[in-house]
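**Q** Quick check, what structure comes out for this input:
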Amino acid sequence: MATGKVRYWAAAKEAAGVAEEPFEAANLEELMTKVTAGRENLARVAARSSFLVDGQPVGRRPHASVVLEEGVTVEVLPPFAGG
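**A** Next comes the predicted model:
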């Protein structure tokens, strides 16, 4: 079980109501289950978001396979419009 911080960007930040928060979780799936519990809007945004773990993209890997190390930063990046 690792501790770290999760950062929210754009719509994820709005849905979470905070820019970042601490967490304790073993993998990305557990983390997202914990942070979205009771937060329906955040769960919707997170379902279509991309994730960075210490700056590295998660891509299409199953979230249960993304092991979180102690002190890690996870970033939740919702789809961005424009460009």
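
**Q** only C-alpha atoms for contact and neighbour calcs from this point on.
**A** Fine.

**Q** how about the strands in the chain?
**A** Assigned by DSSP state E, the chain shows strands spanning 2-8, 20-25, 50-53, 56-57, 72-77.

**Q** just the ones you listed: most buried one?
**A** strand 72-77 (a mean of 21; mean count of other CA atoms under 10 Å).

**Q** name the helices or strands packed onto it?
**A** Judged by 3 or more CA pairs under 8 Å, 6 or more residues apart in numbering; DSSP states H and E, strand 72-77 is in contact with strand 2-8, strand 50-53.

**Q** Check the offset of that strand from the chain's centre.
**A** On the basis of CA atoms, centre = their mean, to the nearest Å, strand 72-77 sits 5 Å off its chain's mean C-alpha point.

**Q** Let's compare: structure for the following, please.
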Amino acid sequence: MSTSSGRDLAAETVTVRYWAGARAAAGTGEDTFEVGGTVTLSDVVALVLERHPDDRMARTVAVCSVLLGDQPVRSQDPASVLVPPGSVVELLPPFAGG
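**A** Below is the predicted model of the structure:
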């Protein structure tokens, strides 16, 4: 989708997908956040916690593996991970079983 000025609206957002317990804590499978340009993973997590302010979500996000696109990024400093508009961030809590 684009505006009359030719800007791509999808490129002005970051999508966060929730899996398993994160989906249960969020009450949805994904959220889309408007961004004004490249943000950090810390910024994205803050947006998630602002939209879902309960303790359950905060506890879940704290233990999630994080993918930016198809790249794992949880082991990196979230303040240094750049998330450009149009990106998909996946929050995957630990899974039971094998």
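
**Q** Would you report the TM-score computed for these chains?
**A** Here the TM-score for the pair of chains, by TM-score structural alignment, normalised by the length of the first structure, is 0.91; 82 aligned residues with a CA RMSD of 1.3 Å.

**Q** Show the contacting residues for G4 of the first structure.
**A** Each residue near G4 of the first structure by CA atoms under 8 Å, 6 or more residues apart in numbering is listed here: P22, F23, E24, E70, G71, V72, T73, V74.

**Q** Which position in the second structure pairs with it?
**A** Taking TM-score structural alignment, G4 of the first structure has V14 as its aligned residue in the second structure.

**Q** so who does D43 of the second structure touch?
**A** A79.

**Q** Kindly apply the preceding question to V66 of the second structure instead.
**A** With the criterion set at CA under 8 Å, 6+ apart, V66 of the second structure makes contact with P72, V73, R74, V89, E90, L91, L92.

**Q** Turn the strands of the first structure into a markdown table, including distance to L42 of the first structure.
**A** Converted to a markdown table, those look like this (distance: least, CA to CA, whole Å):
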| stretch | distance to L42 of the first structure |
| --- | --- |
| strand 2-8 | 10 |
| strand 20-25 | 13 |
| strand 50-53 | 13 |
| strand 56-57 | 20 |
| strand 72-77 | 10 |
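
**Q** Distance check, A46 of the second structure against L82 of the second structure.
**A** Noted for A46 of the second structure: a distance of 14 Å to L82 of the second structure, by CA to CA, to the nearest Å.
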